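Engineer: Take a look and give me a structure for this.
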Amino acid sequence: MIKSINQVYSIIRPSLADTRLPIVIDSPHSGTDYPFNSGIIAPSEALRTTWDAFVDELWSIAPPLGAPLLSARFPRAYIDPNRAPEDIDQAMLDEPWPTPLTPSAACLRGMGLIRLNALPGVPMYAGKVSAAEVRYRLSQYYMPYHSALKTLLDDAHEKFGHVWHINCHSMKSVGNAMNVDSGVARPDIVISDRNGTSANPAFTEWAAAQFDALGYKVQINSPYQGGHIVHHYGMPTQHRHSVQIEIKRGVYMDERNAEKAEGFEQLQRDLETFVTALAGYAQQKMKEK
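Structural biologist: The predicted structure is shown next:
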C-alpha cells in the first residue's frame, strides 16, 4: 500500500495501479488532531462523542483490495466536511457572513459546518466565533479535503467510466436530543443515498442486502438520508454512485470508554467481505454497459 499524510488528511492507495478498483472510500469524521488555539471549550469527553471512532481503521481493509481510502485528520467538531460550506448559523458569528447562508435542519440543531454544541447543553465555544476563523478553516482544512476526494473520484471515473463511492461513518447506538431520532435505538447499519438521488437505488438495495446476509440489522435512508458529501458527489446518471454507510458504535466498541470491543475484528472481516463483493458487483455492472 502507498500512504500519504499531511495535516489535513491521509490517503492509502493500492500498491499496484493494475489492482485499482472503480471504488473510493472516504472517512470524513475520523480526525482527532485539534489545531492549536481553536477556541473550543467543550470537554474532551463530549468531543470524543463527535468522533467517528476507529472508522478509518475499520475500512483500512479496502486499499489492499484495490480501493483507495481517504481519511480526515482534523476533527469534524473543528469543521465538518460533510456539511455544505454555506451551512452556517449566522448567530454563531461575530460579524455578518459576506455571502448568503443556508443553514440546514441539522445546523439549526447545533450540528452545522461549525458545530454549536458537542452534546445537548454542552457548548463548543464560550462566545461568538470569528468569521475570519471560519474562512481560515474552510481554506486550510475543508477545501483541501474535498479537493483530495474529488481527485480520487475523478481519477476512478476517468479510468473506468464508473465510480462507486462509500462515505463512511459511525453513529451512536441511541439518538440524542440533537438528532431526529432522539431516544430511539438504531439499527446496526444505515445506508443512505439521499432518497435515491446520490446513487442508483438498485445499488443501495444491493449494499443493504450484503449486510443483511452477514447478519446485521439494516435500514435505508432512516434515520439518515445522507449528508453533503454524497449529495455533492453522487451523480448516478453519470455512473457516479455515492452512498453513506453508518455503523452503530455498539456493534464494535465500548461507547462509554471509546475503546474497541470484541466485535471490532468480526466487523472488519465483514467489511472486507463487503468490499470484495462490491468489486465483483462493479465489474459486472461495467460489463453490462
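Engineer: C-alpha from now on. contacts and neighbour counts both.
Structural biologist: Noted.
Engineer: how far is the host helix or strand of residue 133 from where the chain is centred?
Structural biologist: Residue 133 belongs to helix 131-137 when elements are defined using DSSP states H and E. Put simply, helix 131-137 sits 22 Å off its chain's centre (CA atoms, centre = their mean, to the nearest Å).
Engineer: this one next, for a side-by-side:
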Amino acid sequence: MTDNAELFTLVPARSPLLVNIPHAGRRLSPGLAERLTPAGSLLADTDWHVERLYAFAADLGVGLMAATHSRYVVDLNRDPDGKPLYPGADNTELCPTDGFDGASLYQAGAAPDAAEVARRADAYWRPYHARLAAELEAIRSRHGYAILLDGHSIISEAPRFFDGRLPDLNLGTNEGRSCDPGLAAAAYGVLCDAPGFTSIHNGRFKGGYITRHYGRPAERVHALQLEKAQCCYMDEQNLEHWDPERAAPLIAVLRRLVDRLLHWTPARTSGA
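Structural biologist: Just a heads-up that it's a prediction; the model follows:
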C-alpha cells in the first residue's frame, strides 16, 4: 500500500520546541490520483505553504516536522478510530471523501471502504505518529519538558464549518487543557499584538487530534495549534503560488511567536 517516498521530513529539535505541519503535503498514495474527481485532484484543502511560513524555525534550533502526503490520503489530525473531532458539528473523516466545499473528492464508486481506510491508517497515520511521539519524548528527556506547535491554515470562508470570515490567527489549546495557562497567555499575547491581524483563542478551532492527544501539561508536554486564514498570507484564488512579499508580515509574527515560546519555561514545583 505504501509507496517508497518518505512520509515526513524532520529537522530534529535542539530546543524544547517542535513545530509540526501535518496538512501541507501533496503526495498521493499509488493509484489514488486516478480515483479522484477533477476537483479532488486540485488538492484544494491543502494547508498551502505552511512549511514555508515556518522555514526560519530550524535555524533557531526548533524542530520542524512536516507530512509529505496529502490529507486526502489520510488526515493525520483525526482520531484513528474515527471519533469525530467536534461532536454534533460537520466533520471530515480520517480518509476524507468530501472537500471543504462539500463536493465529492472521489469518482462514483471509488471512495475507500472501511478496510482501505484501516490499511491507510496502518501505512501512513501510525508511522507518522510513532515518529512524532518519539521526537516529543526525546525533547522532553533532554530539556525536562516539550512544546508542540501544530501549524495549520485554511481558506478564510468555509460555510461548511463556520459562518463568515475566519479570524486571521486562531489559537487552540483545547479549552486550556493542552498546555500550561501561562504558555497559552504568552502565545496569545503575541497574536493579539500583531499589527494588521485579527486573532482569537479557542474559537472555532480549539485544536485537533494532535493538540488534544499530545498536549499533557501534567506530563510536561504542552501543545498548541495555530490555524491561519489563508487570505492573510496568500491569494486564495491562486493556491499554488507562493508570494514571499505577501507572506512576510505573517512570517514576522510567527518569528515573534516562536521566540516567545522558546523563552518560556515552566514554573518549578516542589515535587519537580
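Engineer: mean per-residue distance, the helix holding residue 133 of the first structure to the second structure?
Structural biologist: Compared with the second structure after fitting, helix 131-137 of the first structure has a mean deviation of 2.0 Å; criterion: mean CA distance after the TM-score superposition for the first structure.
Engineer: start and end residues in the second structure for that helix, please.
Structural biologist: The aligned range for helix 131-137 of the first structure in the second structure is 114-120, by TM-score structural alignment.
Engineer: how far does the helix or strand encompassing residue 282 of the first structure sit from the chain's center?
Structural biologist: Per DSSP H and E, residue 282 of the first structure falls inside helix 263-288. Here the centre of helix 263-288 of the first structure is set off from its chain's centre by 18 Å, with CA atoms, centre = their mean.
Engineer: Buried residues, it. List them.
Structural biologist: Neighbour counts over helix 263-288 of the first structure (16 or more other CA atoms under 10 Å) mark 264, 267, 268, 270, 271, 272, 274, 275, 278, 279, 282 as buried.
Engineer: Okay, helices next: where are they in the first structure?
Structural biologist: For the first structure, the helices defined by DSSP state H cover 44-48, 55-58, 62-65, 105-108, 131-137, 143-160, 201-213, 228-233, 263-288.
Engineer: These: which one's closest to residue 79 of the first structure?
Structural biologist: Nearest to residue 79 of the first structure among these is helix 131-137; the distance by CA to CA comes to 6.7 Å.
Engineer: which one of the helices of the first structure lies closest to residue 84 of the first structure?
Structural biologist: Counting by CA to CA, and looking across all of those, nearest comes helix 228-233 at 5.7 Å.
Engineer: can you tell me what part of the second structure that closest one aligns to?
Structural biologist: Aligned by TM-score structural alignment, helix 228-233 of the first structure falls on residues 209-214 of the second structure.
Engineer: How about the match of helix 131-137 of the first structure, which residues are buried there?
Structural biologist: 117, 118, 120.
Engineer: who's in contact with that stretch?
Structural biologist: 1, 73, 74, 94, 95 (CA atoms under 8 Å, 6 or more residues apart in numbering).
Engineer: so what corresponds to the second one in the first structure?
Structural biologist: Same thing as residue 73 of the second structure. Residue 73 of the second structure maps onto residue 78 in the first structure, by TM-score structural alignment.
Engineer: if I pick that match, what's in contact with it?
Structural biologist: 34, 38, 114, 115.
Engineer: Let me know which of the helices of the first structure is the nearest to residue 247 of the first structure.
Structural biologist: Distance to residue 247 of the first structure, taken as CA to CA, is lowest for helix 55-58 among the helices of the first structure, at 8.7 Å.
Engineer: Trace that closest one over to the second structure and give me the residue numbers.
Structural biologist: The aligned range for helix 55-58 of the first structure is 50-53, by TM-score structural alignment.
Engineer: By how much does that stretch deviate from the first structure on average?
Structural biologist: Stretch 50-53 of the second structure sits 0.9 Å off on average (mean CA distance after the TM-score superposition for the first structure).
Engineer: ok, now how distant is residue 133 of the second structure from residue 206 of the second structure?
Structural biologist: Distance of residue 133 of the second structure to residue 206 of the second structure, given as CA to CA, to the nearest Å: 21 Å.
Engineer: Same drill for the two, tell me which one is more crowded.
Structural biologist: residue 206 (23 against 13; other CA atoms under 10 Å).
Engineer: for the residue lying closest to the more buried one once chain neighbours are set aside, what are its contacts?
Structural biologist: Spatial nearest neighbour of residue 206 of the second structure, chain neighbours left out: residue 172 (3.9 Å); criterion: CA to CA, 6 or more residues apart in numbering. For residue 172 of the second structure, the contacting residues are 201, 202, 203, 205, 206, 207, 224, 225, 226, 227, by CA under 8 Å, 6+ apart.
Engineer: Likewise for residue 117 of the first structure?
Structural biologist: Residues in contact with residue 117 of the first structure (CA under 8 Å, 6+ apart) are 110, 111, 123, 124.
Engineer: Does the third one touch residue 110 like I think?
Structural biologist: No. Taking CA atoms under 8 Å as the contact criterion, residue 123 of the first structure and residue 110 are not neighbours in contact, 9.1 Å apart.
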